[in-house]
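Asks: Need coordinates for the following:
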Amino acid sequence: MAIGPRLDLRQSQSLVMTPQLRQAIKLLQFSNVEVAAFVEEELERNPLLERDEAGDFAAAERPAPDQVAPATPGPADAAEAARSDMLPAEGTGPLDSPEYAETYDPGSASDGVRLGDGHGGSQSFDSDDRGIEDFAENATTLREHLSEQLRLSFHDPVDRLIGAYLIALLEPSGRLSVTSEALAAAMGAEHARVEAVRARMMRFDPTGMFARDLKECLAVQLAEKNRLDPAMQALLDHLDLLARRDMKQLLAVCAVDAADLQDMIAELRRLDPKPGASWDATPPQPVVPDVLMRPAPDGGWLLELNPETMPRLLVNQSFTARVLPRASREDKAFLAEKLQTANWLVKSLQQRAQTILKVSSEIVRQQDAFFRHGVGFLRPLILRDIADAVELHESTVSRVTANKYIATPRGTFELKYFFTTAIAGTSGESHSAEAVRHRIRQMVEAELPDEILSDDAIVAILRREGVDIARRTVAKYRDALRIPSSVQRKREKAVPA
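Replies: Sure, this is the predicted structure:
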């Protein structure tokens, strides 16, 4: 056999992930916050993209296609450029006609209100560039709040220096993990003086700061309220017994009756174990739903995309038509690339919106009993069920339901919430795992102090209700719900607090 170079012609098929396809897949699994950030980056990067500020108001004022005036013939070079292979000719109207703009508008925006011209000055606020942050007072940080109290409480420069060092070492929870001996050695000060400054600063607002452990933090707060009596001190010395709900031992240690112990535990629960944690904490951002749901007049449900989370974009092709006749070859290539990217982004956003609405509608249809009657009627559901119903791949459904929320009459839920595993029933039917967990929580909350349900008792009740479940599954669900064991619940409910 001769060995040498030769030419072969082969034909094969392969799946190629183009950049546009990767972008569409990425947009599909993005949350509304990530989509908004991505659109902002594209608006800065692509000169042919612009935000549709007018919304539906401009679309309502757009003339019908049969009412558009015929196009005025332009220069020869513009016509030749419009027929070129680099830029497709779209639209036959004038350059400023709306037909040159491809609009993506998934939601319905409210019409804008135009203020009329009045006498005595303008009624528009467009010329005022100040924001609300210019008028709002800046929040004081915890260290600034403590430093102000330090300046007012200590006049000796050495004490102020020790206090400033303590503030610098303060943990976010309000505790100090450094011992006084280490502080005194680092600053070259006396141990007794450092402890005296720290003891005085523990009374700063919020009370309980600069403590080294939970016991000291709670003791300072109780002393501030004049409630640190011997019985309360004994309770603080045995917080481990309180954690185990060993009420009998606590009654003996504190030398009080059940009613007094109940009041003491209730008072402990009203204290702040981490007084510094909530001072500088950033308030949680509310979840903005992607889909809005409301009852329909005919007894069904109406679903619509939230217009606040869906960006509206325009592809400014009129700008391309104006610039194109005077552009060089390199500029034409640049405009062609940006035009293709802009059109693809608009179509990807439109397809993303339609897919989210399609999948959400099918989820609502299959979980109709949940929205009407509650969590106990949540049926088992997997991705394949929705994928087969809407004729999409399971991976597409998984991306659509990730980080997407729906606002319903029963609250705002993530779309992933409605997908739960199935638990077999005694009669052949299946039950949702989330519905079973909800039933376990209901049984534990309804149990009496002298009738605490063990895991075996919960299994027996569920089997009588038609749920075939194992004891280890009940224990796993109980741990996931942060429900203590039957022994701990019996100790806790013996002396409720």
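Asks: alpha carbons only for contacts and neighbour counts from here, please
Replies: Noted.
Asks: Tell me the buried residues in the longest helix seen in the chain?
Replies: Ranked by residue count and defined by DSSP state H, the top helix of the chain is helix 329-366. By neighbour count on 16 or more other CA atoms under 10 Å, the buried set for helix 329-366 is 332, 335-336, 338-339, 341-353, 355-364, 366.
Asks: same question, stretch 458-478
Replies: Within stretch 458-478, the residues that count as buried by 16+ other CA under 10 Å are Ile458, Val459, Ala460, Leu462, Gly466, Val467, Asp468, Ile469, Val474, Ala475, Tyr477, Arg478.
Asks: what's near enough to touch Ala470?
Replies: Val459 (CA atoms under 8 Å, 6 or more residues apart in numbering).
Asks: now it: how far from Asp479?
Replies: Shown here: Ala470 relative to Asp479, a distance of 15 Å by CA to CA, to the nearest Å.
Asks: Correct me if wrong: Leu292 contacts Trp301.
Replies: No - using CA atoms under 8 Å, Leu292 is not in contact with Trp301; the gap is 10.2 Å.
Asks: With neighbour numbers in mind, choose between those two.
Replies: When Leu292 and Trp301 are compared for neighbours, Leu292 comes out ahead with 19 against 16, by other CA atoms under 10 Å.
Asks: which residues touch His431?
Replies: Arg379, Pro380, Ala422, Ile423, Ala424, Gly425, Val467.
Asks: what residues are up against the residue lying closest to Glu492 once chain neighbours are set aside?
Replies: Spatial nearest neighbour of Glu492, chain neighbours left out: Arg245 (5.2 Å); criterion: CA to CA, 6 or more residues apart in numbering. Shown in contact with Arg245 (CA under 8 Å, 6+ apart): Gln488, Arg491, Glu492.
Asks: Here is a second sequence; please produce its structure as well for comparison:
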Amino acid sequence: MGLGPRLDLRQTQSLVMTPQLQQAIKLLALSNLEIEAFVAEELEKNPLIEAGGEDGAAEIAETIEPVADPLPDSLAGGGEQALDIDPGEERFQDSAADAMAGMAATAGGSGEDAPDLDQFAAALPTLAEHLDQQIGTLCSGEDLAIARHLIACLDEAGYVAVPLDEVAARLGQPLARVERALAAVQSLDPTGVGARDLAECLALQAREADRYDPAMATLIGHLDLLARGQIAALRRLCGVDEEDFADMVRELRAYDPKPGARFAAAEASPVVPDIFVTATTAGGWSVELNAATLPRLIVNRRYQAELGHAARDPASKAWLAECATSANWLIKALDQRARTIVRVATEIVRLQDGFFRHGVEQLRPLTLRTVAEAIGMHESTVSRVTSNKYLACGRGLFELKYFFTSAIQAADGGQAASAAAVKNHIARLIAEEPADAVLSDDALVDLLRARGFDIARRTVAKYREALGLGSSVQRRRQRRIAG
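Replies: Next up, the predicted model:
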């Protein structure tokens, strides 16, 4: 066989991610409030798009049958299709469409006679604002920039929530310089801010009070012993008598473990439901989008014709054609997004029917793959749809991600339970425990197994801590102090 150059023709199929398709996929991950902000920007940029009412989402929702019945044909097969993309076939192109993912929030107004609570909140500075007013007098140049970045990394309690080596790598600065900037932040008011843990926070306040001697340093370094009530062992480590030790503990309790909590929190975006779930007279569920945050868009064909007659040069005609294409694609993408969200939400409600009827104890284990396989979509599409979306029902407001929980094996080999349901059982057992018979984690394991949950002791401890509930020793001590 001879070697040499030759031409071959091959026919293949592949999905190329155009800027428009990228935009449609990004729309899936946005909440209704973010969609509202994005649409407002498009209305300003594109003269052919107009808001034509607020009933567009309701028209789609009316086609949804109760979840006890099969999905309507318009969602299950032919007709208008929901958007689904397999990431294994994606090939992205560079596009400015990424800018559309910006966050936006709207705040609801109050009545004319009601006080505006936002004005009271705005009068109080946030922790970041309070610290920023001080740091400029201590640092300058790059040190000031690093210190302000650290201030931005503080949580609501005033602690640095990011490891310093990660901050150094992110800013491209030596670790020693970041530590120097942190020392400047820790010197600001309130004392204790900028600490990396509780011990460092208390140590900063002890130094400020000129009480950080070796005995106090030992006490702060062994807070775990103090929490467990091992007073005698801790006093021996500190090398002080009972009276001095009592004074040290009394002073330690006077310090503020959350120095940043006294300041106003940053303004939070309101949580507005994207989906409403209501019971129907037939015994099923109705799933619909929140039409109030989804204005209906139309293309102004009359204005398009007027501009078309006025356009003389090729550049004007090309611009008008681009506007028309963008408007038509946006309307189609929003329609696909609405149908996709309703389809995914409907399947979630169908699979979690027990939760909507009986509460969290009937919440089933659920994965993205289960929903994706049930509706014939890719798992990544379901993940995008359930991001930043909230569902309102008779039991409250829930993020769609809430309905996806891991499985806990049943003790009798029956149907597995969700982790959220197990947490709810743990919370109820502890809430109902007698004051003179506090339940240990081992006792909780036995009670849960009696209820059909095969769960390990370390898992019970993990769930208990996630619920913010102390150990049996801590709860017994708290009740003794309260009593």
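Asks: What does the TM-score come to for these two?
Replies: The TM-score (TM-score structural alignment, normalised by the length of the second structure) is 0.60; 361 aligned residues with a CA RMSD of 4.9 Å.
Asks: Still touching in the second structure? Go through the contacts of His431 of the first structure.
Replies: Retained contacts for the contacts of His431 of the first structure in the second structure, judged by both residues aligned by TM-score structural alignment, their matches' CA atoms under 8 Å, are Arg379, Pro380, Ala422, Ile423, Ala424, Gly425, Val467.
Asks: Name the nearest residue to Arg301 of the second structure, sequence neighbours excluded.
Replies: Nearest residue to Arg301 of the second structure, sequence neighbours excluded (CA to CA, 6+ apart): Leu48, at 7.5 Å.
Asks: who touches the one you found in this structure?
Replies: Each residue near Leu48 of the second structure by CA under 8 Å, 6+ apart is listed here: Val299, Asn300, Arg301, Tyr303, Gln304, Cys323, Ala324, Ala327.
Asks: So which bit of the second structure is stretch 333-345 of the first structure matched to?
Replies: Mapped onto the second structure using TM-score structural alignment, stretch 333-345 of the first structure spans residues 318-330.
Asks: mean offset of the matching stretch relative to the first structure (after superposition)
Replies: On superposition with the first structure, the mean distance recorded for stretch 318-330 of the second structure (mean CA distance after the TM-score superposition for the first structure) is 1.4 Å.
Asks: what number of residues lie near Ala266 of the second structure?
Replies: 14.
Asks: residues contacting it?
Replies: So Ala266 of the second structure contacts Thr126 (CA under 8 Å, 6+ apart).
Asks: At which residues are the strands of the stretch 351-483 of the second structure located?
Replies: Along the stretch 351-483 of the second structure, counting by DSSP state E, counting those that start in this stretch, strands occupy 390-393, 396-399, 407-408, 417-418.
Asks: Now render those strands as JSON lines, adding distance to Ala61 of the second structure.
Replies: Below are the strands of the stretch 351-483 of the second structure laid out as JSON lines (distance: least, CA to CA, whole Å):
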{"stretch": "strand 390-393", "distance to Ala61 of the second structure": "14"}
{"stretch": "strand 396-399", "distance to Ala61 of the second structure": "19"}
{"stretch": "strand 407-408", "distance to Ala61 of the second structure": "32"}
{"stretch": "strand 417-418", "distance to Ala61 of the second structure": "29"}
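Asks: Can you say which of those is nearest to Asp189 of the second structure?
Replies: The closest of these to Asp189 of the second structure is strand 396-399. By CA to CA, the value is 37.1 Å.
Asks: Can you check which part of the first structure the closest one sits on?
Replies: By TM-score structural alignment, strand 396-399 of the second structure lines up with residues 411-414 in the first structure.
Asks: Counting neighbours, which bits of the matching stretch end up buried?
Replies: Within stretch 411-414 of the first structure, the residues scored as buried using 16+ other CA under 10 Å are Thr412, Glu414.
Asks: got it, and stretch 416-430 of the second structure?
Replies: Ala416, Ala417, Ser418, Ala419, Ala420, Ala421, Val422, Lys423, His425, Ile426, Ala427, Ile430.
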